[in-house]
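[1] Predicted coordinates and the sequence they were generated for:
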Amino acid sequence: MTIDAKTPEEYISKVPEDRKEVISKLRETVKTNLPEGFEECITYGMIGYVVPHSLYPNGYHCDPKQPLPFACIASQKNFVALYHSGIYADKELHDWFVSEYPNYVKTKLDMGKSCIRFKNIQTIPYQLIGELCRKMSPQDWINIYEQNIKKS
């Protein structure tokens, strides 16, 4: 589900009423905990966090005009999602998150490659997400991206 918005505030204003507070809290958790250097924007119809061209001039290999994506928050049809490229690209970070999740939420983790799905918005582990966000700097992400993802 893509929401047509130009700013994170506009995005939040367009999500279903029962998700506004959750998306706002998730956004604040990510913004507060991401290391300096990431920038917030709207990307691919979601609230995004990217490595700007000022830090990584090459941009995203799929479209170099776009900054290097790192994380996104989205209100999807049946869930709220946090997309975090670090847990997709860094096995150690992925394994840490998977092992910590049951300490915060009693239901099974619903996760894709980079997507963490929250079908029950009452059980979003904001503290754990904050910790996840603190674990990778823009330079860490650039290094992993160039080693593991970027096509030559």
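    Ah, there it is. Numbers count the residues shown, from 1 in each chain.

[2] Only C-alpha atoms from now on, for both contacts and neighbour counts.
    Noted.

[3] How about the residue most central in space within the chain, nearest residue that isn't a chain neighbour?
    Closest residue to the average C-alpha location of the chain: Ala71 at 2.7 Å, with C-alpha atoms, centre = their mean. Spatial nearest neighbour of Ala71, excluding adjacent residues (C-alpha to C-alpha, 6 or more residues apart in numbering): His84 at 4.4 Å.

[4] Put this next to the previous one:
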Amino acid sequence: MIKDKGVQQYFNSLPEDRKVAMTELRDVIVNNLPEGFEEVISYGMPGYVVPHSLFPQGYHCDPKLPLPFISIASQKNFIALYHMGIYADNTLLKWFVDEYEKLGKTKLDMGKSCIRFKKIDQIPFKLIGELVSKMTPQSWIALYKKQLRPS
């Protein structure tokens, strides 16, 4: 059930083929994401954030915004999953890359926190479910704060 009207509008605006894949991606995230994250529209796309009720400081770039964690988007040539945890945690990144390679479907197309899926029929939904289950809001907050500390 989509609670945020903006999220519902986002999904309603998608082309039918993308709507199916994006809905499945959303369902995998919602069904595997640890309790405490909230679904919102963030930066124009569905996002999963640590709400101000858990982390009052908010996002350092704009403290009025909740702390972002995961976002998903239907881009022109691909579906994107943005996962801040794999950007901040090398162990989690290595785990994901290794597990993705074991699938042997397609070459991983990835930026710092962005995983791009050009072939929507080859999105590894089960692996994404495992990925999103690995970090609680509390562990994300701790890692985020650690990353912000000057060396």
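    Arrived safely, thanks for sending. Just so you know, these numbers come straight off a predicted model, no measurement behind them.

[5] Quick TM-score on the pair, please.
    With the length set by TM-score structural alignment, normalised by the length of structure 2, the two chains reach a TM-score of 0.94; 148 aligned residues with a C-alpha RMSD of 1.6 Å.

[6] quick one, what contacts the residue nearest to Ala71 of structure 1?
    70-72, 114-116 (C-alpha atoms under 8 Å, 6 or more residues apart in numbering).

[7] from the residues you listed, which single one is nearest Gly130 of structure 1?
    Using C-alpha to C-alpha, Ala71 comes nearest to Gly130 of structure 1 of the contacts of His84 of structure 1, at 12.6 Å.

[8] Now the longest helix anywhere in structure 2 on structure 1. Mean distance?
    Longest helix in structure 2, counting residues (DSSP state H): helix 16-32. Following superposition, helix 16-32 of structure 2 is found to deviate from structure 1 by 0.5 Å on average (mean C-alpha distance after the TM-score superposition for structure 1).

[9] Would you mind listing the buried residues in that helix?
    Buried positions in helix 16-32 of structure 2, judged by neighbour count with 16 or more other C-alpha atoms under 10 Å: 18-19, 21-22, 25-30, 32.

[10] now swap in stretch 101-119 of structure 2 and tell me
    Neighbour-count burial for stretch 101-119 of structure 2 [16+ other C-alpha under 10 Å]: 113-118.

[11] I'd like the residues you listed as JSON lines, with secondary structure and distance to Gly6 of structure 2 appended.
    What follows is these, written out as JSON lines (DSSP: H, G, I helix; E, B strand; the rest coil; distance: C-alpha to C-alpha, whole Å):
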{"residue": "Ser113", "secondary structure": "coil", "distance to Gly6 of structure 2": "23"}
{"residue": "Cys114", "secondary structure": "strand", "distance to Gly6 of structure 2": "22"}
{"residue": "Ile115", "secondary structure": "strand", "distance to Gly6 of structure 2": "23"}
{"residue": "Arg116", "secondary structure": "strand", "distance to Gly6 of structure 2": "23"}
{"residue": "Phe117", "secondary structure": "strand", "distance to Gly6 of structure 2": "23"}
{"residue": "Lys118", "secondary structure": "coil", "distance to Gly6 of structure 2": "25"}
